[in-house]
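**Q** Structure of the sequence below:
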Amino acid sequence: MALLKASFLQMSKRFLLQCGACWKPGSKLSVHTSPKMPPCDFTPEKCEYQPYDNILKIRKQNFSPLMSTYFQKPLLLHQGYMQWLFDHEGRRYLDLFSGILTISVGHCHPKVTAAAQKQLGLLWHTSPVFLHPAVHEYAEKLIALFPEPLKVIFFTNSGSEANDMAMLMARSHSQNVDIISFRGAYHGTSPYTFGLTNVGAYKPRIDRGSSCQTTMCPDVFRGPWGGSQCRDSLVQTNRKCDCTPGCCKAKNQYIEEFKTTLHTVVAKEIAGFFAEPIQGVNGVVQYPKEFLKEAYQLVKERGGVYISDEVQTGFGRLGTHFWGFQSHGVLPDIVTMAKGIGNGFPMSAVVTTPEIASSFTKKVNHFNTFAGNPMGGVIGSAVLDAIKEDGLQENSHETGSYMLLKLAKLRDEFEIVGDVRGKGLMIGIEMVQDQDSRKPLPLKEMNLIHEDCKDMGIIIGRGGLFTQTFRVAPPMCITKQEADFAVEVFHSALRRHMEKRAKGNL
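**A** Model prediction:
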């Protein structure tokens, strides 16, 4: 009888541990229940693909080995609806990464889907040598969202291609070659844009875009300077700051570093300066207020142009403005965009001034087969309509601010949460070994937290030079109720992780 009782107790402990329980000898069993997922009024179709193992085999044998996946057991996704994703077994997940900030208005948004389906039955493709109303009407609608003199558009297919073209524009217009970008910047992985991208994991061991120079990223959390009044965000760093209102000493220090770059590694005249309004791949890094405005003035004095990479920050995601550059009070010479422009449809664009467009086309005979694509015009137009009609920029501001402030509270509770930052629905949670040292949390621990969040029903992104930052950028239709669920899941994952840490189980 005693043996049966002991066996039952051991089985109970094992069961509770598998269900999220935390038990240690001499203490009462405490069960961690997973947060309750909000309801969803969508039922996915039954998955009738090949078996999971067959898909995985194809992936390993026939795909590029560089195409890595999230999670120990990669997710096989089957269907999506607005902010929700469903895997091949019907499990539901709240998508907090939007296919790497690509789903802007929601997976299979009804308005966008209906517009695409209608056009599919009419005409898929022409090319720029023909006219089609959908492309021209979309161009007019998109250009209306830009201030003067940004009024000429070039359609392309991806963010890398858009940035490639912007580099050519800058060089042809200025007749100079040197282009500056931040350390930690990601602007694509084409042969040309490899020179702009400064994240070590993406740097090839072969020749890449030449005459591209790096400058220090003005990161007020991880950089040498920064404090509690530096960035344009509802949440500031916990670093001490002796700045006064209207005078950011960190910004001044980073501007001095930028001047050093101009004096040492580039020619007296340069082609341009590339910058994301907020760095995406590097972990939602924000610069000191007024930095971009002053940096651009320095670039202008050297004959260069400013290119704003809006691939991740554009189309209302930051909430306060439709384009990220507007939040910095600066007017770029060239703007590139992709990802959210088509809500998952592969398209991109470059917008510039008539003057730059003219000097570019005099030197470069550029042609793009898909630039006159009716499908792109219809889908891009439907995305703009959805953003406006559904109030998604406003929701990004309201729900994003709500979520950001709730996530920021985690710094007070967990020593491994070093920084929470962002604007609208573009949020970064930087994880550290401890808040004093700010050393990145080891990859093994990041992976464990990441897996735990997935198991409880949220898909969250990763970023940072050391993969130490969780990236939160859901479709812009997410609700406050769903934001609450996401924060609860992340809180639960951190609590479980700290308990494992305390027991030495990592």
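**Q** C-alpha from now on. contacts and neighbour counts both.
**A** Noted.
**Q** Which parts of the chain are helices?
**A** Shown for the chain, the helices assigned by DSSP state H span residues 2-18, 52-62, 98-101, 110-120, 133-143, 159-174, 249-264, 291-301, 354-363, 374-389, 392-408, 410-413, 443-455, 480-503.
**Q** Kindly reformat these as JSON lines containing distance to Lys339.
**A** JSON lines is the format used below for the helices of the chain (distance: least, C-alpha to C-alpha, whole Å):
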{"stretch": "helix 2-18", "distance to Lys339": "39"}
{"stretch": "helix 52-62", "distance to Lys339": "24"}
{"stretch": "helix 98-101", "distance to Lys339": "7"}
{"stretch": "helix 110-120", "distance to Lys339": "15"}
{"stretch": "helix 133-143", "distance to Lys339": "15"}
{"stretch": "helix 159-174", "distance to Lys339": "7"}
{"stretch": "helix 249-264", "distance to Lys339": "29"}
{"stretch": "helix 291-301", "distance to Lys339": "23"}
{"stretch": "helix 354-363", "distance to Lys339": "23"}
{"stretch": "helix 374-389", "distance to Lys339": "11"}
{"stretch": "helix 392-408", "distance to Lys339": "16"}
{"stretch": "helix 410-413", "distance to Lys339": "30"}
{"stretch": "helix 443-455", "distance to Lys339": "23"}
{"stretch": "helix 480-503", "distance to Lys339": "22"}
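**Q** Next, the second sequence, to be compared with the first:
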Amino acid sequence: MALASRTRFFRTCLGSRIWTCQRGMTSSPIPSMPACDFQPETYKGMEMDKVKQVRSDNLNPALFTYYKKPLLVHQGHMQWLYDVDGTRYLDLFGGIVTVSVGHCHPTVRKRAEDQLGKLWHTTNIYLHSTIHEYAEKLTSTLPGNLKVCYFTNSGSEANDMAVLMARMYTGNYDIISLRNCYHGASPYLMGLTALNTWRYNVPSGFGMHQTMNPDPYRGPWGGANCRDSPCQVQRSCDCAEGQCEAGDRYVDQLEDVLRFSMPKGKVGAFFAESIQGVGGTVQFPKNFLKQAFERVRAHGGLCISDEVQTGFGRTGTHFWGFEGHDVVPDIVTMAKGMGNGFPLAAVVTTPEIASSMGRALHFNTYGGNPLSCAVGSSVLDVIEEEGIQNNAHVVGSFFLQELGKLRDEFEIVGDVRGKGLMIGVEMVQDKTTKTPLPVEDVNGIWEDMKDMGVLIGKGGVYSTVLRIKPPMCLTMEDAKFAVAVFRRALENHSAK
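**A** Below is the predicted model of the structure:
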């Protein structure tokens, strides 16, 4: 019997009783999927073989597909996805950190349907109320003088725009980012991104520089008191309470880049995610970002926060990830959860910086159209009315603590990190050397979890970090189920 079929059989027949695995070892209780009364519609689309043929013949050949037996997804409801056979999966990846308040959230869906009946699109050369209402509502969530919006359709577009804006305003060409970062894969941003899996062998990134990634787990400095997370690095730390020597040392590395790689010490901008997403949920030492912003500004540069993954309450304690670092950026870029899966992104900056873009015409045909702004406005309403940010904090903290217990129990779970519902689990061969677990082993655990009904992502430079960034409507019961599934997958791996 196939694993997926066996799992469904045991769920149906045995509930959560103990069972014996293939080698005769007693394993943990079979996870019971939380109840859901939603019933998906009957699928009436293409057969799987036809889908695979079209994907092979007519779609971008660089597209990669998750899982040996790919999912043909049919319908979504809040934190759940359904395939064409009606099988339900707990979505812990949220369309790559994009579904913020839930698949097909009824409030957001109704607002979109209402707007569809009035006005889908018109050029912003004309006035329409939705863009103005949304701009006012969105900027009210940001601190300081971050009051001017440039609406785009994707995070890459937003980051492209932020680079141009910084260069125009400062008159300085050079931009600094962090190693292990991801800010987009467009030709303009390929040099800003510092993950080799996203780099083509073509000239790119003129004027882009990277400094050492301030990673308390894999970097040379950092320890048990350095991260703003319920889960800390499992190595000693000499830092006093409220201080972080590791952050100081990584800032010194940034200072070296400013001193040696910039023309006469001048820099256009410094780009940073609040928590690195594609790079594997890497968190920086406390106070690193604050000191980095101070150094960059002292050299004439702007500070740009990429909130594409960490914005809109995902980190739990704050609406924007940068607020957890006690900084106020000069430019903020955002996307993904902003539209709950609808193509919507933005650059938000100060009036002074925005004015530099008046030297030529700038226009985005679809950015800020009536439909996208209606959706974005509704997402903000749901986050506030349903306490989504607090839910991310409460459920996410519990989730991290429970995953931390698995790290303490299993040798191959090297690190658990994150904040709110921005979580990463790094897999290793052993905790001492931190040698990455072979990708085929990581994939086996990942596939096993899918077969038991849980979908997660992967990331990091070695593709060995399990990425957990679900819709923020996730419940405690969902988190318990996911942890139980992960435990079972780890036990299955150990039994091989």
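**Q** How alike are these chains, TM-score-wise?
**A** Superposed pair, TM-score by TM-score structural alignment, normalised by the length of the second structure: 0.95. Supporting alignment: 483 aligned residues with a C-alpha RMSD of 1.7 Å.
**Q** picking that back up, now the helices of the first structure in JSON lines, with mean neighbour count?
**A** Compiled in JSON lines, those are given as follows (neighbours: other C-alpha atoms under 10 Å):
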{"stretch": "helix 2-18", "mean neighbour count": "12"}
{"stretch": "helix 52-62", "mean neighbour count": "11"}
{"stretch": "helix 98-101", "mean neighbour count": "24"}
{"stretch": "helix 110-120", "mean neighbour count": "16"}
{"stretch": "helix 133-143", "mean neighbour count": "17"}
{"stretch": "helix 159-174", "mean neighbour count": "24"}
{"stretch": "helix 249-264", "mean neighbour count": "18"}
{"stretch": "helix 291-301", "mean neighbour count": "18"}
{"stretch": "helix 354-363", "mean neighbour count": "16"}
{"stretch": "helix 374-389", "mean neighbour count": "22"}
{"stretch": "helix 392-408", "mean neighbour count": "22"}
{"stretch": "helix 410-413", "mean neighbour count": "15"}
{"stretch": "helix 443-455", "mean neighbour count": "17"}
{"stretch": "helix 480-503", "mean neighbour count": "18"}
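**Q** Looking at these, spot the one closest to Val420 of the first structure.
**A** helix 392-408 (5.5 Å; C-alpha to C-alpha).
**Q** Superpose on the second structure and give me the mean offset of that closest one.
**A** With mean C-alpha distance after the TM-score superposition for the first structure, helix 392-408 of the first structure departs from the second structure by a mean of 0.5 Å once superposed.
**Q** residues in the second structure matched by that helix, start to end?
**A** Per TM-score structural alignment, the counterpart of helix 392-408 of the first structure in the second structure is residues 388-404.
**Q** can you check stretch 35-47 of the first structure too?
**A** Aligned by TM-score structural alignment, stretch 35-47 of the first structure falls on residues 31-43 of the second structure.
**Q** And the matching stretch, how far out from the chain middle?
**A** Stretch 31-43 of the second structure sits 26 Å away from the centroid of its parent chain (C-alpha atoms, centre = their mean, to the nearest Å).
**Q** repeat for stretch 242-249 of the first structure
**A** With C-alpha atoms, centre = their mean, you get 29 Å for stretch 242-249 of the first structure.
**Q** just stretch 4-12 of the first structure next, same as before
**A** The answer for stretch 4-12 of the first structure is 48 Å, by C-alpha atoms, centre = their mean.
**Q** which bit of the second structure covers that stretch?
**A** Under TM-score structural alignment, there's no match for stretch 4-12 of the first structure.
**Q** Give the full set of residues in contact with the closest residue to Tyr169 of the second structure other than its chain neighbours.
**A** Counting by C-alpha to C-alpha, 6 or more residues apart in numbering, Ser356 is the residue found nearest to Tyr169 of the second structure once chain neighbours are left out, at 5.4 Å. Counting by C-alpha atoms under 8 Å, 6 or more residues apart in numbering, Ser356 of the second structure touches Met165, Met168, Tyr169.
**Q** Which residue in the first structure aligns with Ser356 of the second structure?
**A** Under TM-score structural alignment, Ser356 of the second structure pairs with Ser359 in the first structure.
**Q** From Ala166 of the first structure, how far off is its match?
**A** 13 Å (C-alpha to C-alpha, to the nearest Å).
**Q** still on that earlier bit, which one of the helices of the first structure lies closest to Val432 of the first structure?
**A** helix 443-455 (9.7 Å).
**Q** which ones are touching Ser56 of the second structure?
**A** The contact partners of Ser56 of the second structure, taken as C-alpha under 8 Å, 6+ apart, number zero.
**Q** separation between the aligned partner of it in the first structure and Val351 of the first structure?
**A** Pairing criterion TM-score structural alignment: the partner of Ser56 of the second structure within the first structure is identified as Lys60. Here the distance between Lys60 of the first structure and Val351 of the first structure works out to 39 Å (C-alpha to C-alpha).
**Q** again, but for Cys241 of the first structure
**A** 38 Å.
**Q** Of those two, which one has the most company?
**A** Shown here are Cys241 of the first structure and Val351; by other C-alpha atoms under 10 Å, Val351 has more neighbours (26 against 16).
**Q** so where in the second structure does stretch 462-476 of the first structure end up aligned?
**A** Using TM-score structural alignment, stretch 462-476 of the first structure pairs with 458-472 in the second structure.
**Q** from the contacts of Ser356 of the second structure, which single one is nearest Met422 of the second structure?
**A** Closest to Met422 of the second structure out of the contacts of Ser356 of the second structure is Met165 (28.6 Å), distances taken as C-alpha to C-alpha.
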